[in-house]
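Chemist: Predicted structure and sequence below. I'll ask about it afterward.
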Amino acid sequence: MATNVQALGGTPLKRADAVGLAALVTAAAVMYFWRLDSNGWGNGYYAAAAQAGAADWQAFFFGSSDSGNSITVDKLPASIWLSSLSVRLFGLTSWSLLGPQALLGVGTVVLTYFTVRRHFRHSSAMIAGTVLLLSPAAAMMFRYNNPDALLTFLLTLAMYLMMRASEDGRWRWILGTGAVIGAAFLTKSAQALLLLPALAGVYMYSGPGRAGPRFLQLVTGLAAIAATAGWWLVIAEATRPDARPYAGGSFSNSFVEVLLRQNGLGRILGAAGGGTPGQEAAPPGPFRLIQFSSFGSQGAWLLPAAGLLLVAALILLRRQPRADLRRATLLFSGAWILSYCAIFSFMGGVIHPYYLIAIAPPIAMLIGATWEVLRPAQRWLPYRLVLASAVLMCGVVAFGYLSNSSPLGPVLALVVLAFCLVGCELAVFRLRNRGARRLSLVFLAATCGLGPLLFSASAIASAHTGVSPAASMLGSHTVLDSPDPSLWPDGNSQGIRGSALGHPADAQVVAFLRQADNPASRWAAASPGALNAAQYQLSLELPVMPVGGFNGGTPYPSVSQFSNYVESGDIRYYLVRHDAQDIDAEAEFADEVTDWVRAHFACVRIGDMDVFDLRQRLPNS
C-alpha cells in the first residue's frame, strides 16, 4: 500500500497523513452517497437510455433512448455506457443509476488530493480536497446521472497525467493523457477539448527537455485523442442509417452534425437548439459566471480569490527554473480555469449552471497550492494585504449569493460578512500568538467555506430531478430541479415542468399498458418528446419511442415513417397529455405526428392522458 501511495503522491504518506486522507475519502463517500435514492431516476432522459442499454447491446453501443433503437440521446454515449453496465449488473434502481457518478466523485476528490500532494505538503492537498468537497456543483452533479460527473473525473485524471509528464517527460504519460481526453470527448464532445490549450500550452512552457521533442510528444498525444475518440464515430457513421438508431439532435441523421451543431460550435455560438424552457437566461459577458446567483452559486464562490492568489503565487515563484513543478501545478490549474471560464462566459447557446463543476477541481487545486506558496511570505505586509483582499473577495461574493438565496439568506449573509471583516483584520496584522493565529484561520475558513457548505448541504438534503439540477438553499428551488410543486415559481409551472422534467408517469396508464396484449410490438408505446416517454419507459421497463427526440424538434420519425411502423404493428399505443403542454415551441415534428394520430385513431382518456390504440382506426380514416 505504501508503494502505491508513493507512486500516486510523489512521497510516502506518514501514518497521520494517511489517516487524514482516509477521513477525506470517507467524507466524500458520505457526501455523495448519502440519501442518493432521494433523486429517483435523476435525469430521466439519461436514465431511460441507461435502461435501454442494459436491455439491448445495440442500444448500449449507440446510446439509444429506447431498446427498440428509434433515436439516440443528443450526446455521445460514454456516460451512458457506465450507467447501463451498472443497471445490467444490479437492476434498475436509483442506486444503480446514480451510484457510478458518486464513485466518480470520490475518485475525483482522490485525484485532486494526489495531484497537489505530488509537489506540495499533505496539508495543502487536504485543503484542495476539502474545497472540492464544498463545491455546490460537485455536490450536486456527483449525485446525478448527467455526463458532467464522468467528464470532470476524466479532466482531473488528464491533469494528473500531465503533471506526471512534466516530471519526467515520459511518452506514456502523454499518450495516457490523450487517451483520457479522447474518452472525455466521447462523454461530452467539444467540452472535453476546452482543456487542450491549457495542457498543451503549459507543457510546452514548463515540460522537461528540449522544445522540439515536447512538441512531438504533444502531436502524438493528439493522435491518441483522435484514436480514442474517433473509433466510435467512424463505426457509427459507417453503419447504414437503417441499421442503427437515428442520431438524436441532428437534422440529417449524422453524428458528425450532433458534434458540430448540437454539442460543438452550434452550442458555443448559439445555433443549437435543445434548450430548457424556463431556465434563467444569463447574457454572455465577462461577469456572467459571478453576477447571476444561478451560475456563481454553483461554483464561483472562490473564483475571484483563486485568481488573485494565483497571480501573487506566480510573482513569488518568478525566479524559479522554467520547469519548476510547483509553478507548473499552478499554471496547469490556472490555464484550465481560464479556458473554461472564457467559453462559459461568452457562449451564446444553451448553458446550465451545473457546467461549473468543470472548474471545481482546478479551483480547489489553486486554493490548496497557493496557500502553501504564500504562507512563508506572510511576514511581508504586501502579501498579507493580498490574503486579506482574497478573503474580502470571498466575503463579498458570499454576501451577494446568500442575500438572495432563501428567507434566511440575508441573515446568513451578514454573518459571513462579519466573519470576513474580522478575518481580513486578523490577516493584515501579523499575529505572534499561536492561539490568535488559529482563531484567524477559523474566521478565514468560515468566510470562504460557510456559503458553499450551506448550498452543498441543501443539495444533499433535498430531492432533485430533471435536466437542469442546481444546488440551492432550501426554499429556493426552481421548476427545473425540484419534484415538489410547492417549491415551484408562480406561473405556468405545469407546462414548464413537462418540458424540463417530464410529467410523472400516470399510474393508471402504466397499469393499462402492463395489462395490454401487445407481444409483437417493437415499442410498447410512443409519446412526443423524450422526457415524457422516459417516465413511462422507466416505469414499464419496456421500450417507449420518444417521437421527435429530446424536445420534439428532431425530424424522426416523420409521419410517413411513423405510419409504416404502425402498419407493421411495431407500435401499439400513442400517449399524449390531454392538456397538450408537454413540449415546447420547437416541437414541430412531434406535433405533426400527434396531429396525424389524432386524425386517424380512436382515443381513450385515462387519467390526464389521451391514449390512442394504434390498431383501432377511426371510420373513414
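Modeler: That came through, no problem. Numbering: from 1, shown residues only.
Chemist: switch to C-alpha atoms for all contacts and neighbour counts from now on
Modeler: Noted.
Chemist: So which bits of whichever strand or helix holds P452 are buried?
Modeler: Taking DSSP states H and E as the definition, P452 sits inside helix 434-461. The neighbour-count check on helix 434-461 (16 or more other CA atoms under 10 Å) flags 440, 443-444, 446-460 as buried.
Chemist: So what's the gap between whichever helix or strand comes after it and the chain middle?
Modeler: Next in sequence after helix 434-461, counting helices and strands by DSSP H and E, comes helix 493-500. Helix 493-500 sits 22 Å away from the centroid of its parent chain (CA atoms, centre = their mean, to the nearest Å).
Chemist: Then stretch 266-286?
Modeler: With CA atoms, centre = their mean as the basis, the distance from the averaged C-alpha position of stretch 266-286 to the chain average is 16 Å.
Chemist: Need the residues that contact that stretch.
Modeler: The contact list for stretch 266-286, computed with CA atoms under 8 Å, 6 or more residues apart in numbering, reads 249, 260-263, 265, 288, 292, 294, 342-343, 345-350, 467-468, 479-480, 496, 499-500, 550-551, 553, 584.
Chemist: one more time with 7 Å
Modeler: Outside stretch 266-286, the residues that touch it by CA atoms under 7 Å, 6 or more residues apart in numbering are 260-262, 288, 292, 345-350, 496, 499-500, 551.
Chemist: In addition, the following structure is provided for comparison:
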Amino acid sequence: MAVLSPAPPRAAAPRPHLRRRGTSWRTALVVLGLGAALLTVWQLWNGSRSEYYASIALSMSHSWPDFFFGALDPAGTVTLDKIPGSYWIPALFVKLFGFSTFAVVLPNALAAVAATLITAVTGRRLGGDATGWLAGAVVATTPILIAVSRSNQPESFFVLGLALTAWAAVRAMQRAQLRWLLLAGVFVAAAFQAYMLEAWAVWPALAAGYLCTRQSWRRRIGHVVCAGLTSAALSVLWIAIVWLIPAGSRPYLGSTLHDNPWEMVFGYNGLGRFGSATADSSVYNSFTPPFSGSPGVFRLFTAQLAGQIGWLIPAALLAVALLVILRSPAWQYALVGGWLITYLVMFSAVAGMHQFYTAALAVPMALSIGTAFGRARSLGVRWPQVLLLAVTAGTAIGIGIAYGGYSVPVATAQAVLALAAVALLVRTPSGRGRFATIGLISAGMLMAPAVWSAVAISHPSATNPVAGGVSDVSIGSGFTGPAFARAAGGAAAGSGRFGMPGGFAAGRFGAGGGQPAPAANGPRPAPNGGRFGGGITGGSDDAALLSYVRAHAGGAEYLVAVFGAQQAATLIVRSDGGSVLPIGGFSGDDPVPTPDAFTAMVGAGDVPYVLVSGRGGGFGGDPSTASTQILTWVQANCIQVTDANVNGLYACAAR
C-alpha cells in the first residue's frame, strides 16, 4: 500500500492588518518624499546660485582631472578651498544636461529629499511607523536645510551622508555586527568628502552606541577600532592621492599657503575655523564666516539661528532625557544623544559660520524626537507625547514673539493643533500607529517650521541661504577684510542685496547691519569689488569684456586674467566655461600664480590680457602678496586698452 507523503505546509496568508500597515507606511513615505520635493524643488528653476560654486561645477565638467581635483577654472590653475565631494554630482549634471541654475542646484534639492526618506526608514527601525514618520517629517521641515538645499552651497550632500551613516549605524547596533559598523564608517568617509572634519564628529556617538551592544568587550572594542581605522583611511584617501601627485602636475590647492592638501583640510577648514584661539597664520589660513553671531552657550538661540534650527533643540534634548526615563536600549540614547550633544557643542564653539552649517543637526534631532515619541507611544505612556507637543509648540510661539521675522499667527495655529492632538491622544489607543493621529501630532509639532521653510521658496539666496521671515541677517561688528570677503563674495553678480541689511551688494558695502564703515585713515575697498569680490559690474560690462578678449586673444591659454576667484567665476559662467586666470585664488591672496610664473606665462603668450578693475577677494594692496606684486608689474609693463569699452583692461602680450 502506497504511503502518501504529507503535503508541504502552505505559507500562511498575510494578515489583512499587516498588509494595511505596509501599505500605510509606503503611502507615508510617498507623502514625505513629495512634501520634501515640493519644498526643495518647486520654483528652483527661478532660484539663486553662487557664481563661485557654479563656476566650479562648470569647470569640473570640462575634464576628468578638473573633476577629480575640483578645479575652479577650466584650465585647472587652482582648486576650490575644500575637498570637491559635494560638487561631483552637480558637475555630472552639468556634463549630462548642460549648464543652468537648475542643473547646479537640483542635485542638492534631491539630496535633501533622499535624506528625508532615509531618516524616515531609519526611524522606523528604531521605533516603528510613528517614529519613522515623525523623524522624516522633522528633516523635511527643518527650515535651514530647506533653504540651503535650494542653493548650490555644499551642505545637502553632507546631510545625506549623515542620514546614510545613521541608517547603517542603527543596523550595526541592532545586530551587533561588524559589517554594518564598517558600512557606517564608509558613509562617514563619504560625508568627509563633502564637509571634511565635521563628519568625524559623528564617531564619538557611533563608538558609544556600539559599545553598548550585547557582546564581549573584546569584540566591541575591536569592531570599533577596525571600523574607525577603515573610516579614517577612506576619509583621507583623496588627500593622500593629491599629496602624492607632484605640484606641477595638478592645480594649486586653493586657500593654502603651501599648496598642501593636509593644510587645506586640517588647517584652513579645521583649526582655522576656530579663530584666533587655534589660528597659526604662518602655517595655514583661517576663515570664520560672520553670519551666526559670537560663540557661546546660547548662540543657537539668537535671531540668526533660533528659527533656522534652534526651535527644535529644547524638544530634542528633552527627547534624549525621555529615552533614558523610558528605559530605551542604552545604545539608542548613546547614539542619538551623543551625536546631538557633540554637534551642539561644536556649533556653539566654532568662531564663525554660516547658518546653513547647522543643517547637520537635522538628522540627530529628528531621530531623537521620533524615537522618544515612538517609544512612549508603543509603551502606552501619554505624558511624554504631550510634553513633546507642548515644548515644540511653546518654542515656536516664543521664537515668533521674540524675533519679528517669524510669524506669530502661524505659531499660534500650531499651538491650537497641538492642543487638538493632545485631546486626540487621550482618546486614541496608544499602540496603534494610525497615521491620522500621527499626522495631527506632526502638525502640532511642525506646522510653524514647515511654513518658515516654505517662505524660503520666495526668498532665494545663494550666498547665505536662510528660511522664514529673516532673509536679511545682521552679520555683527568686528568682521572685516578677507574674512568678510570670503563670506560675501559668492553672491551672483548683479543680484544686488544678498540676504544682508544696510545696502550690501556685490562689490560694495554700507555701514548698516552692524558692519562699521571703514575708518577715515583705514583701508577702503577698491572700486567695483575691492576686498569683497563679485563680478565687474555685471551685465553689459562683462559682455563687452568677453567679446573683446575673445576677438583679440587668439589661441592663448587664458582669455583674460583677473584678481580673485569671485570675479573669475562670474566671467567663467558668462563665457560658458571660457578660460579665465583667477590670480590669487578664492581669497585673492593665494600665491598662485607666483610673480615669476606669471611673467613667464605672459612671455609665452598664455595671458594676453589682465583686468585690474574690480579686484576681488582679499586683495587689498599688501605689498608682500603675489597678487599685489603682479598688479604692480602689470601696471608698469603692460599697456592699458582704450578701445575695449572696459575700464582697467591691460594688454600684456602681442596680439
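Modeler: Looks like it arrived, so ask away. Just so it is clear, the structure is predicted and the values come from calculations on it, not from any experiment.
Chemist: helix/strand/coil for the equivalent of A360 of structure 1 over in structure 2?
Modeler: Taking TM-score structural alignment, the alignment pairs A360 of structure 1 with A362 from structure 2. With DSSP: H, G, I helix; E, B strand; the rest coil as the basis, the three-state label of A362 of structure 2 is helix.
Chemist: now A362 of structure 2, nearest residue through space, not along the chain?
Modeler: The spatial neighbour of A362 of structure 2 that comes closest, neighbours along the chain excluded (CA to CA, 6 or more residues apart in numbering), is V139 at 5.5 Å.
Chemist: what about the one you found, which helix or strand?
Modeler: helix 129-140.
Chemist: ok, now A335 of structure 1?
Modeler: Once you assign secondary structure using DSSP H and E, A335 of structure 1 falls within helix 325-346.
Chemist: Tell me which residues of that helix come out buried.
Modeler: Neighbour counts using 16+ other CA under 10 Å place 325-341, 344-346 of helix 325-346 of structure 1 among the buried residues.
Chemist: Against which helices or strands is that helix packed?
Modeler: Judged by 3 or more CA pairs under 7 Å, 6 or more residues apart in numbering; DSSP states H and E, helix 325-346 of structure 1 is in contact with helix 196-206, helix 360-374.
Chemist: can you give me the angle the shortest one makes with helix 325-346?
Modeler: With axes from the mean of the first three to the mean of the last three CA atoms, to 10 degrees applied, the angle from helix 196-206 of structure 1 to helix 325-346 works out at 150 degrees.
Chemist: Identify the residues contacting helix 196-206 of structure 1?
Modeler: 166, 211, 214-215, 218, 322-323, 328, 331-332, 335-336, 339.
Chemist: Let's have the helices and strands packed on helix 325-346 of structure 1 in JSON lines, adding mean neighbour count and distance to F399 of structure 1.
Modeler: JSON lines is the format used below for those (neighbours: other CA atoms under 10 Å; distance: least, CA to CA, whole Å):
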{"stretch": "helix 196-206", "mean neighbour count": "19", "distance to F399 of structure 1": "32"}
{"stretch": "helix 360-374", "mean neighbour count": "25", "distance to F399 of structure 1": "20"}
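Chemist: so where do the strands sit in the stretch 51-200 of structure 2?
Modeler: If DSSP state E, counting those that start in this stretch is used as the criterion, the stretch 51-200 of structure 2 turns out to lack strands entirely.
Chemist: how far away is the residue nearest the centre of structure 1 from Q101 of structure 1?
Modeler: Nearest to the mean C-alpha position of structure 1, counting by CA atoms, centre = their mean, stands D148 at 2.5 Å. Computed as CA to CA, to the nearest Å, the D148 of structure 1 to Q101 of structure 1 distance reads 9 Å.
Chemist: Overlap of the contact sets of these two?
Modeler: When contacts are counted by CA under 7 Å, 6+ apart, D148 of structure 1 and Q101 have no shared neighbour.
Chemist: still on that earlier bit, let's have the helices and strands packed on helix 325-346 of structure 1 in TSV, adding distance to F153 of structure 1.
Modeler: TSV is the format used below for those (distance: least, CA to CA, whole Å):
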stretch	distance to F153 of structure 1
helix 196-206	15
helix 360-374	9
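Chemist: Of those, which is nearest Y536 of structure 1?
Modeler: Nearest to Y536 of structure 1 among those is helix 360-374 (35.1 Å), distances taken as CA to CA.
Chemist: ok now that closest one, how far from the chain's centre?
Modeler: The answer for helix 360-374 of structure 1 is 22 Å, by CA atoms, centre = their mean.
Chemist: repeat for stretch 441-457 of structure 2
Modeler: Taking CA atoms, centre = their mean, the mean C-alpha location of stretch 441-457 of structure 2 is offset from the chain mean by 21 Å.
Chemist: Likewise for stretch 626-643 of structure 2?
Modeler: For stretch 626-643 of structure 2, the gap between its own C-alpha mean and the chain's C-alpha mean amounts to 38 Å (CA atoms, centre = their mean).
Chemist: Contacts made by it with the rest, please.
Modeler: Contacting residues not belonging to stretch 626-643 of structure 2 are listed as 583-584, 588-589, 591, 594-595, 619, 621-623, 648-652 [CA under 7 Å, 6+ apart].
Chemist: How about stretch 146-154 of structure 2?
Modeler: Contacting residues not belonging to stretch 146-154 of structure 2 are listed as 39-40, 44, 48-50, 53, 86, 104-105, 108-109, 112, 155-156, 356, 453, 456, 462, 465-467 [CA under 7 Å, 6+ apart].
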